[in-house]
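S.K.: here is my input, please return the structure:
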Amino acid sequence: MSRHRPAIPFLCTAALLLLAAGGLAGCTRPDAFAPACPQLTLLPEGADLTRFRGTGRDVTDLVIDAHLTAVPANCHNADKAGRKVEAKLKVAMSVARGPAMQGRDVTVPYFIAVTENGRVLDRQEYAMRAQFPPNTDRMDQVSPEVSLIFPVSAEKSAAAYQIWVSFQLTPEELAYNRRSR
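M.R.: From the prediction side, this is the model:
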């Protein structure tokens, strides 16, 4: 009997090592660590939207004054093989109602574009509706979540892509932003 006693501690140690190895194996799953994310950029000339009524540029002609304030985002592997990364993001903006605005509702257009090496791969336009309650002339809005899927490989991570966010501006609104900078 004394010959079998040393085997019991060995078996317990071996069982604990196998259990620990099995637990660590879970850490090597493709989604165990957050994957690289695409670079997220606000277009500097498109982060503000100042809309006037008519040709006037006085404060009394101001319809809306909006600013992109944040684009919270996160990434995770979208498949078990690790060949796709999903980026989920929202667009946050501050919208102010100007004296020339008719009514209490306004639709603010913006877009999200994806590029790789300076080439546009996809571009989608969205619209945020702001409904100003009585006695409120400024409000913060957050868009519904947008999901973007990026193909990845061992040679190319999601960091090879860029996500651009901007208001959808008219040529006049873009020129105003350029002059105002």
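S.K.: switch to C-alpha atoms for all contacts and neighbour counts from now on
M.R.: Fine.
S.K.: and Leu24, what does it touch?
M.R.: Counting by Cα atoms under 8 Å, 6 or more residues apart in numbering, Leu24 touches no other residue.
S.K.: you'd agree it is in a helix?
M.R.: Yes - if the criterion is DSSP: H, G, I helix; E, B strand; the rest coil, then Leu24 is within a helix.
S.K.: show me where this protein has its strands.
M.R.: Assigned strands in the chain, in chain order: 39-42, 48-52, 62-70, 73-77, 84-89, 92-97, 105-116, 119-131, 138-142, 146-151, 161-167 (criterion: DSSP state E).
S.K.: the structure of the following sequence is requested for comparison with the preceding one:
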Amino acid sequence: MKSVFGRLVQGLAVASLAVGLASCGMMGKKAEEMACPEIRIDRDTAKLTSFTPGAGQDITDIQFEGQILAFNGDCGWDPKTRTIDVKMKVLFEITRGPALKGLDGQFQYFVAVPEFYPSPAGKQVLSVPFKFNDGNLTTVNVRDEEVRIRIPLGTDKKSSDTPVYIGFQLDNKQLEFNRKLNR
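M.R.: This is a model prediction of the structure:
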């Protein structure tokens, strides 16, 4: 069960992330066209618990846990192509679990623009390696390489019409586990 303080901190973090890229440059065009799109982190994919394959979901079966801590970036408006170019880096916190063999691992996360689903351009899945450099270290922060997205607006759209989502790429069991925790 989460403490009230923990929920408050998580809620504030998600709220601040939602407006994190809202300060793009505006050079003579309508502000709503050129503003950075809203970046959203769905609470069901904001965390990852990786269990040992074939094991249960007991605390002793946890290889590692992860959460999205923050992201930073910016965007630019190209009036000739009517596109918004978004650049961002995502920061993750990974906590070692008792079932992790060795000092390293890997996870995946996604950057998605639901408007373009089911086109492959609508979602990028990225792999991120991590390593605990010391056997006694239980938590590491990992920042991924810069992700770039080009969002075409056409003539009838504003950037606010096209939110971008980031989250951990979860399998069905992991997603259900998170949903149970979030109830």
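S.K.: can I get the strands of structure 1 in CSV with mean neighbour count?
M.R.: As requested, the strands of structure 1 are arranged in CSV below (neighbours: other Cα atoms under 10 Å):
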stretch, mean neighbour count
strand 39-42, 16
strand 48-52, 22
strand 62-70, 19
strand 73-77, 18
strand 84-89, 20
strand 92-97, 21
strand 105-116, 17
strand 119-131, 13
strand 138-142, 16
strand 146-151, 15
strand 161-167, 22
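S.K.: quick check, central residue of structure 1?
M.R.: In structure 1, the centroid-proximal residue (Cα atoms, centre = their mean) is Leu89; its distance is 2.8 Å.
S.K.: grab the nearest non-local neighbour of it.
M.R.: Spatial nearest neighbour of Leu89 of structure 1, chain neighbours left out: Ala73 (4.2 Å); criterion: Cα to Cα, 6 or more residues apart in numbering.
S.K.: do I have it right that the one you found meets Ala92?
M.R.: No - in this structure, Ala73 of structure 1 is not within contact of Ala92 by Cα atoms under 8 Å, at 11.1 Å.
S.K.: how many neighbours does Arg181 of structure 1 have?
M.R.: When counting by other Cα atoms under 10 Å, one arrives at 7 neighbours for Arg181 of structure 1.
S.K.: ok, now which ones touch it?
M.R.: Counting by Cα under 8 Å, 6+ apart, Arg181 of structure 1 has no contacts.
S.K.: and the gap between the residue lying farthest from the centre of structure 2 and Pro79 of structure 2?
M.R.: In terms of distance from the mean C-alpha position of structure 2, Gly28 ranks first, at 31.5 Å (Cα atoms, centre = their mean). For Gly28 of structure 2, the distance to Pro79 of structure 2 equals 10 Å [Cα to Cα, to the nearest Å].
S.K.: now do Lys131 of structure 2
M.R.: Lys131 of structure 2 is 42 Å from Pro79 of structure 2, by Cα to Cα.
S.K.: which helix of structure 2 spans the most residues?
M.R.: Secondary structure of structure 2 read by DSSP state H shows that its longest helix is helix 4-18.
S.K.: what span of structure 1 is that one aligned with?
M.R.: Counting by TM-score structural alignment, helix 4-18 of structure 2 falls onto no part of structure 1.
S.K.: how far off centre is that helix?
M.R.: Mean C-alpha position of helix 4-18 of structure 2 versus that of the full chain (Cα atoms, centre = their mean, to the nearest Å) differs by 15 Å.
S.K.: swap in stretch 97-116 of structure 1?
M.R.: 18 Å.
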